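>>> heads up, no residue letters with this:
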């Protein structure tokens, strides 16, 4: 026969009942707790804050009590205890406070539980609360769809419509999933829908949001739509920056529209914008593969002047292209010049490129 102790040990521990013995019974009041010295410091803190809450406390009182806590577990216990009291209901402010504390304390599972309560309508709507929930969900891989549930709730709301921050968070989260071309097309529909909804709600995008839309279209090689957004930036009081030009220049080159992509690159440089290393690489390789070696070399040197080093494949594309065009001497000279300019070209890379050049030259003999 099992002893009572073995039965108790076999039961799983539920952290929600840590302070069950502290909750007031029907014959006690919040101020009738004893201060037994055998209680833990956390239990004493819980009792102290409960005693601070006077009968008939309001959400503002609870908000102040929650803000004063440095322990997220204690905050959650206070939050749960107050929710059980008669004639009291939590507001968006108390939910927002405790959710932020749980996230800061890495209590993600508990935060997710409260988020589900918010979505279910446990408190009054609030833009700040909804955006905080979306920010958390966008940062968690398996809560991605939950962020859009909150967004849909905002669309249906009368007083808590999506804001620019909402769209920034959602667009940014979507773009992080644009890692493969076939996946891009799946999410591009969402980008289009949100862009239309953003305009319908009267939200004016900033440069950051417009750049993400441009990037989405460029990643999916929908360059005409990307260029249209680029041209319309001035209508929203925004100016294109290095990212705006870079996304389109890369997309055009990947699409095979190298001449147009190079024009965007030149315009970007004329305005003093410095492209990213990946933009430089795409431009150099595209020009070299189209046998525009002078332009490719010029961009290559510009890349080095801006302290951005080409990778092995970029060098190889230009050098081998020169060799196959019968310009082997020029290829060797270029390699030596790049070795002088590129501080990151180590001996191993130099020798590997040199061997490859000799091999290509022997093939052409």
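In hand now; what should we look at? These numbers were taken from a predicted model, which means no experiment stands behind them.
>>> hey, let's count contacts and neighbours off CA atoms from now on
Will do.
>>> And the helices in the stretch 1-150 of the chain, which stretches?
For the stretch 1-150 of the chain, helices defined by DSSP state H, counting those that start in this stretch occupy the ranges 4-10, 41-52, 59-67, 72-83, 92-104, 108-119, 127-138, 144-156.
>>> and the ones you listed, which is most packed in?
helix 127-138 (a mean of 22; mean count of other C-alpha atoms under 10 Å).
>>> how about the helices in the stretch 251-365 of the chain?
Here the stretch 251-365 of the chain has its helices, by DSSP H, counting those that start in this stretch, at 258-270, 277-289, 293-305, 312-324, 328-341, 347-364.
>>> Residue 170 is nearest to which of those helices?
In terms of C-alpha to C-alpha, the element of those nearest to residue 170 is helix 277-289, at 24.5 Å.
>>> take a look at this one as well, against the first:
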């Protein structure tokens, strides 16, 4: 296991002893703003509910409070900020026995409401009571998933260690657990190849641990690894894993599998390999993603294979995949640079006739293929050249 992964596994503190103390073991401060729950966290944290609101909510609790009743009550409480005070109050009641169900309702609602501080405290409180909770699997799985969505990798790996140490076999890590961790690791750095390169070592170490624990990967999990290898420019590793999918893991590649590979190979100008996989994908009746289409058509054009690029572009357009404006411009300009100005002009006009480009974009395309110093080109408002 790599050094970075060891640090992540040690990042979160150990669970606190079973108590109802208001001092919880996790800090709620953040150094990163996750992409999924970013909107409301840009501003100030929401104000806590007023003491009167908390008192009124507690007073409305049913007299015979059982975990299923409390879970239903929390699910129907309109203000999500009241969930943690209601949970804490209920756990202080002498006759109430802790159960995962109310915690599960609370963490789902708090995460969905983007109330990270309350979500974090609720998770910490539930972790401190793990020895007394039966069937904690769903609770731990959801906590790990939402920590990944919030971008808190240290907290997510802490939950992962709790899952591995759980006495309940149903709470142990599953393929979904590893998929969430892989995705969270590879979401760091967005499109930065160097950061993907760094985190792929950790993903590879986790994948080995997954296999050692006897958890068979599925296509979705293998796709995350292939995407990570492709984004970090480890295309040979991505291809090796692709060729192992059927014989070693019994998984069928899908459209995303091929698209990640075609996109990565095209980015490295390995058009021959990209073409082989593209044709295999189409032969299997699979449709590439739009980024893969853009990358493949652009790579063919840049490699001087403008005819094939045009053919693929029209094939994808008929299938509902229209390449973006950057790719269209690159194809037209490459035709012009290759001395095929008439073909470039024809292609630009054909795209306008078929509704792929607007009259304004047609004017820009025709202008881009104009010879240096040629000021005779003019296009009217309908997109027709007047030269």
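Sure thing, it's come through. This one's a predicted model, so the numbers in the text were calculated from it and none came from an experiment.
>>> Could you report the distance from the aligned partner of residue 347 of the first structure in the second structure to residue 342 of the second structure?
Applying TM-score structural alignment, one finds that residue 347 of the first structure aligns to residue 359 in the second structure. Distance, residue 359 of the second structure to residue 342 of the second structure, using C-alpha to C-alpha, to the nearest Å: 19 Å.
>>> of these two, who's got more company?
Using other C-alpha atoms under 10 Å, the more surrounded residue of residue 359 of the second structure and residue 342 is residue 359, with 19 against 12.
>>> Could you pull up the residues touching the nearest residue to residue 93 of the first structure once chain neighbours are set aside?
Sequence neighbours aside, residue 63 is the residue nearest to residue 93 of the first structure in space, at 6.9 Å (criterion: C-alpha to C-alpha, 6 or more residues apart in numbering). When contacts are counted by C-alpha atoms under 8 Å, 6 or more residues apart in numbering, residue 63 of the first structure touches 93-94, 97.
>>> Turn those residues into a markdown table, columns for distance to residue 300 of the first structure.
Putting the contacts of residue 63 of the first structure into a markdown table (distance: C-alpha to C-alpha, whole Å) gives the following:
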| residue | distance to residue 300 of the first structure |
| --- | --- |
| 93 | 55 |
| 94 | 56 |
| 97 | 52 |
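>>> Just give me the residue closest to the centre of the second structure.
Residue closest to the mean C-alpha point of the second structure, counted by C-alpha atoms, centre = their mean, is residue 183 at 5.7 Å.
>>> what residue of the first structure matches up with it?
In the first structure, residue 183 of the second structure lands on residue 172 (TM-score structural alignment).
>>> What is the nearest of the contacts of residue 63 of the first structure to residue 269 of the first structure?
residue 97 (46.6 Å).
>>> Surely that closest one touches residue 64?
No. In this structure, residue 97 of the first structure is not within contact of residue 64 by C-alpha atoms under 8 Å, at 9.4 Å.
>>> now the end-to-end length of stretch 62-79 of the first structure.
Stretch 62-79 of the first structure: ends 8 Å apart by C-alpha to C-alpha.
>>> and stretch 320-337 of the first structure, which residues are buried?
320-323, 328, 331-332, 334-335 (16 or more other C-alpha atoms under 10 Å).
>>> For residue 89 of the first structure, see how far away the residue nearest to residue 93 of the first structure is.
Between residue 63 of the first structure and residue 89 of the first structure the computed distance is 12 Å (C-alpha to C-alpha).
>>> Also residue 65 of the first structure?
In terms of C-alpha to C-alpha, residue 65 of the first structure sits 15 Å off from residue 89 of the first structure.
>>> Chain neighbours aside, what residue packs nearest to the residue mapped onto residue 325 of the second structure from the first structure?
In the first structure, the residue matched to residue 325 of the second structure (TM-score structural alignment) is residue 312. Nearest in space to residue 312 of the first structure, with sequence neighbours left out and distances taken as C-alpha to C-alpha, 6+ apart, is residue 349 at 7.0 Å.
>>> residue in the first structure matching residue 124 of the second structure?
Counting by TM-score structural alignment, residue 124 of the second structure lines up with residue 116 in the first structure.
>>> cool, residue 338 of the second structure as well?
Aligned counterpart of residue 338 of the second structure in the first structure: residue 325 (TM-score structural alignment).
>>> same check, this time on residue 162 of the second structure
In the first structure, residue 162 of the second structure lands on residue 153 (TM-score structural alignment).
>>> show me what contacts that match?
For residue 153 of the first structure, the contact set (C-alpha under 8 Å, 6+ apart) comprises residue 119.
>>> can you tell me how far it sits from residue 291 of the first structure?
Distance from residue 153 of the first structure to residue 291 of the first structure, by C-alpha to C-alpha: 54 Å.
>>> try residue 79 of the first structure
Taking C-alpha to C-alpha, one finds residue 79 of the first structure at 68 Å from residue 291 of the first structure.
>>> Which strand or helix spans the corresponding residue of the second structure for residue 228 of the first structure?
Alignment note (TM-score structural alignment): residue 228 of the first structure maps to residue 240 of the second structure. For residue 240 of the second structure, the enclosing helix or strand under DSSP states H and E is helix 235-249.
>>> buried sites along that helix?
235, 238-239, 241-242, 245.
>>> how about these in JSON lines, adding distance to residue 113 of the second structure?
Conversion of the buried residues of helix 235-249 of the second structure to JSON lines gives the following (distance: C-alpha to C-alpha, whole Å):
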{"residue": "235", "distance to residue 113 of the second structure": "39"}
{"residue": "238", "distance to residue 113 of the second structure": "37"}
{"residue": "239", "distance to residue 113 of the second structure": "40"}
{"residue": "241", "distance to residue 113 of the second structure": "38"}
{"residue": "242", "distance to residue 113 of the second structure": "39"}
{"residue": "245", "distance to residue 113 of the second structure": "39"}
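>>> Return the member of those nearest to residue 93 of the second structure.
residue 245 (53.2 Å).
>>> quick one, what contacts the closest one?
219, 222, 251-253.
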